[in-house]
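Participant: no sequence on hand, only this structure:
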């Protein structure tokens, strides 16, 4: 897309002489610029973006340099179209995106979004010239329209918002953008708190799950304790292990580790205590797992709310997080 709009002004210099000025607004994507030119000398007074010879040998845009227009792109004027061209393009490029790309290359003053809209109209019509003319007619009485991403005058989406004037649309756009930027800044701080707590709780949940899994072996400790109690007479102090028949498993042999510092009965009691500890832990661990899952669900819900929030919503969310203890309240100095 290459659009250049010239604004002519007449002012006076320091001596009071008339000074004709030309303001060139060049809309060319990332090469866009605004240039103020002294018309009597064709010298650049200043530009929004300075471009030196090391950046562009064809066109230097610096104060004092001679103003040159951007190089022509050798594109056709869309208002002087040839009907045969449309048929050739549509037949050659039936794909929407490819047709749009070639419309961009073929015609002046058409942006990517407009090219896509034109491609849709051409594909939907049997009268290509009429479809193109209808498309161009929309530029004579444009209806400023805004969707979630950008502006357009070519849209049939009922969800897009239409405005009576361009200024009204821009006011809404930049107001919305300012709110969005504020949300991103403030929301980013809140999201950091949420993600930090989510990470901590998910680690806790994993640890609790491992603890719960360990309690599944509680009966093994009870069985070992009972086997040791039954065969206490075979155990000698100082032994580190013993193999005994397991009457809970058809008297298959079971090897039990012992502490050489404990008596036979103390070794048996050690296994009973371990069993009781794991058994008591089941209830506690299950309660903690349930509480942690609820907290994770709560934090994930808050995270979603932050991502969709308005600035006013963020204040409420921040207050809630302070009340829940996730954020410390700032103490007022007395």
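Facilitator: Sure thing, it's come through. Because the structure is predicted, anything quoted here is derived from the model rather than measured. Numbers count the residues shown, from 1 in each chain.

Participant: contacts, neighbours, all on C-alpha from now
Facilitator: Fine.

Participant: got the contact list for residue 225?
Facilitator: Neighbour list for residue 225: 267, 268, 269, 270, 271, 272 [criterion: CA atoms under 8 Å, 6 or more residues apart in numbering].

Participant: chain center to the helix or strand containing it: distance?
Facilitator: Using DSSP states H and E, residue 225 sits in helix 218-230. Helix 218-230 sits 56 Å away from the centroid of its parent chain (CA atoms, centre = their mean, to the nearest Å).

Participant: in that helix, which residues are buried?
Facilitator: Under the neighbour-count criterion of 16 or more other CA atoms under 10 Å, helix 218-230 has 218, 219, 221, 222, 223, 224, 225, 226, 227, 228, 229 buried.

Participant: what's the answer for stretch 242-256, then?
Facilitator: By 16+ other CA under 10 Å, the buried positions in stretch 242-256 come out as 244, 246, 256.

Participant: re the thing from before, and the angle from the following helix or strand past the helix holding residue 225 to helix 218-230?
Facilitator: As assigned by DSSP H and E, the chain's next helix or strand after helix 218-230 is strand 241-246. Strand 241-246 runs at 90 degrees relative to helix 218-230, counting by axes from the mean of the first three to the mean of the last three CA atoms, to 10 degrees.

Participant: which residues in the protein form helices?
Facilitator: 83-92, 96-106, 112-124, 128-137, 166-215, 218-230, 264-307, 311-323 (DSSP state H).

Participant: alright, now check it against this:
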């Protein structure tokens, strides 16, 4: 949890102001429908209006652009703010609203002022550009009356703050009034900018003054090495076992976002990949269901062959124009009536039935082959979803994006994929150390394929969870140990990097690479084998080698 109440934002504002004041905007990019970045030389100020993490901070990493074309809002921002100087940053009281002041010379040589409001309000978070008279020029998100009945924002209207309950500015409250609110347990209800967690650390008027006057104190708190709470005030979560301090809010946020895989680019790309794969999987499942129906229908081909045999036995009695003929079914030992086409002669009717039987038989063979292929496709797509979930950084997702583009699940965006630089061989797989031995594993199906069929030698040992999508693991022959503890460690890694859920009991198979085969036309990462040893392990929550 990244904790930002009004008091926290006041300290963030001071930090941003000291870093950016008087600098000019050089470039503006809109990274998604909910985010944008202002570039002051090499310094990037990133804004996100994502409901899960509305925030602005100095971003260390370049955010990816996921918009197919520039939005109207971006074009307007560039028109008014490119080459504008940031003259001030203020907070509206202790509300979660920051107001960025910009000045710029227009075409007539006149100095014009503009304001950029950043409202940090959950799903209603927004970025609003106004002129010096607070008349709205444009805004990132437009809400209808149904979505937000309290306030309607649109170009040419005057910007007004959201309607909130009137509270006392914490810098102005008198000690006796504060103590009265403290007794009534109404501090957060009556005093502006104090979040619930902050209030838990205020037991006196002096505590309030200390929190207001303390320097910014960015910290991330951990429980079992997992970040559970990040704040800039001297407050802490209820359950933690370690803490790390940072020099600045921006350093803390960049670290926290990387640790929690919350970066805008990461989150957007992950969602995009999952959506594309789920869509392809749904389409493939539909095709598979239709093929299975066809197989049921075409399994009756023997019935039509038998019908042809029966008709052949009475063909001498059939004449052109007959609509049916009675015959004895010597397969079922009963009398039947065979429908005929009166426009065909006797031999034509017989050929029609035999042709239908042959066509259904050929169709059955083709459908069974297609069913195998599409089931392999479903398995492949499920493995891609598993790899997406396991990818903890943007680079891993980008590699999966490349794979899906090559597989034509995603459309090629921008320049042709052929123009991309070839990856170095050691970028084609992940590595880890087990008992001082280097173990190799695939982080996506493309890497699985490369690792197993190009990198591994005949006698190297291959590990994989049985019947569950996941990473291929390769142990070089000279590094493989028959000791059960070593085999178990590799198996635990294979289980961890699979679709299996922590706590599940799974079977991991291992065999020499020479026992593996890749069927012609099989999807990336697909292998077959006839012999393998097994070991059963419990999928770990985290790897501790």
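Facilitator: Perfect, I can see it now. Computed from a predicted model, the values in this text were never measured in an experiment.

Participant: residue range in the second structure corresponding to stretch 232-240 of the first structure, please.
Facilitator: Stretch 232-240 of the first structure corresponds to residues 315-323 of the second structure when matched by TM-score structural alignment.

Participant: other residues contacting that stretch?
Facilitator: Under the criterion CA under 8 Å, 6+ apart, residues 325, 339, 340, 341, 342, 343, 344, 345, 346, 347 lie in contact with stretch 315-323 of the second structure.

Participant: for residue 355 of the second structure, see how far away the residue nearest to the last one when sequence neighbours are not counted is.
Facilitator: Think residue 347 of the second structure. Ranked by CA to CA, 6 or more residues apart in numbering and with sequence neighbours excluded, the top spatial neighbour of residue 347 of the second structure is residue 315, at 7.7 Å. Look at residue 315 of the second structure and residue 355 of the second structure: by CA to CA, to the nearest Å, they are 17 Å apart.

Participant: counterpart of residue 182 of the first structure in the second structure?
Facilitator: In the second structure, residue 182 of the first structure lines up with residue 265, judged by TM-score structural alignment.

Participant: could you give the number of residues near its match?
Facilitator: Applying other CA atoms under 10 Å, we find 22 other residues in the vicinity of residue 265 of the second structure.

Participant: ok, it touching residue 394?
Facilitator: Yes - using CA atoms under 8 Å, residue 265 of the second structure is in contact with residue 394, at 7.2 Å.

Participant: list the contacts for the equivalent of residue 334 of the second structure over in the first structure?
Facilitator: Correspondence of residue 334 of the second structure to the first structure, assessed by TM-score structural alignment: residue 251. The contact partners of residue 251 of the first structure, by CA under 8 Å, 6+ apart, come to residue 245.

Participant: roughly how far apart are residue 251 of the first structure and residue 244 of the first structure?
Facilitator: Distance of residue 251 of the first structure to residue 244 of the first structure, given as CA to CA: 8 Å.

Participant: what of residue 12 of the first structure?
Facilitator: Counting by CA to CA, the separation of residue 12 of the first structure from residue 244 of the first structure is 112 Å.

Participant: and the match of residue 182 of the first structure, how far from residue 273 of the second structure?
Facilitator: 12 Å.

Participant: can you check residue 491 of the second structure too?
Facilitator: Distance, residue 491 of the second structure to residue 273 of the second structure, using CA to CA: 28 Å.

Participant: who has more neighbours out of the two?
Facilitator: Neighbour count, other CA under 10 Å: between residue 491 of the second structure and residue 273, residue 491 has more, with 27 against 21.

Participant: which one of the helices of the first structure lies closest to residue 153 of the first structure?
Facilitator: helix 112-124 (8.5 Å; CA to CA).

Participant: which outside residues touch that closest one?
Facilitator: Helix 112-124 of the first structure is contacted from outside by 1, 90, 94, 96-97, 99-101, 103-104, 128, 131-132, 135, 152, 154-155, using CA under 8 Å, 6+ apart.

Participant: go ahead and confirm residue 302 of the second structure touches residue 357.
Facilitator: Yes - using CA under 8 Å, residue 302 of the second structure makes contact with residue 357 at a distance of 6.7 Å.

Participant: centre-most residue in the second structure?
Facilitator: Compute the mean C-alpha point of the second structure, and by CA atoms, centre = their mean the closest residue is residue 270, 2.0 Å away.

Participant: surely it touches residue 388?
Facilitator: Yes - under the criterion of CA under 8 Å, residue 270 of the second structure makes contact with residue 388 at 6.8 Å.

Participant: now do the strands in the stretch 51-200 of the second structure.
Facilitator: Per DSSP state E, counting those that start in this stretch, the stretch 51-200 of the second structure carries strands over the ranges 55-59, 85-91, 97-105, 111-119, 126-131, 136-139.

Participant: between those strands, which one is closest to residue 461 of the second structure.
Facilitator: Closest of the strands of the stretch 51-200 of the second structure to residue 461 of the second structure is strand 55-59, at 43.2 Å (criterion: CA to CA).

Participant: okay, and that closest one goes to which residues in the first structure?
Facilitator: Counting by TM-score structural alignment, strand 55-59 of the second structure sits on no residues of the first structure.

Participant: for that strand, packing partners?
Facilitator: On a contact count with 3 or more CA pairs under 8 Å, 6 or more residues apart in numbering; DSSP states H and E, strand 55-59 of the second structure meets strand 43-48, helix 249-259.

Participant: out of the ones you listed, deepest packed?
Facilitator: strand 43-48 (a mean of 22; mean count of other CA atoms under 10 Å).

Participant: ok and it relative to strand 111-119, angle-wise?
Facilitator: Strand 43-48 of the second structure runs at 50 degrees relative to strand 111-119, counting by the same axes, to 10 degrees.
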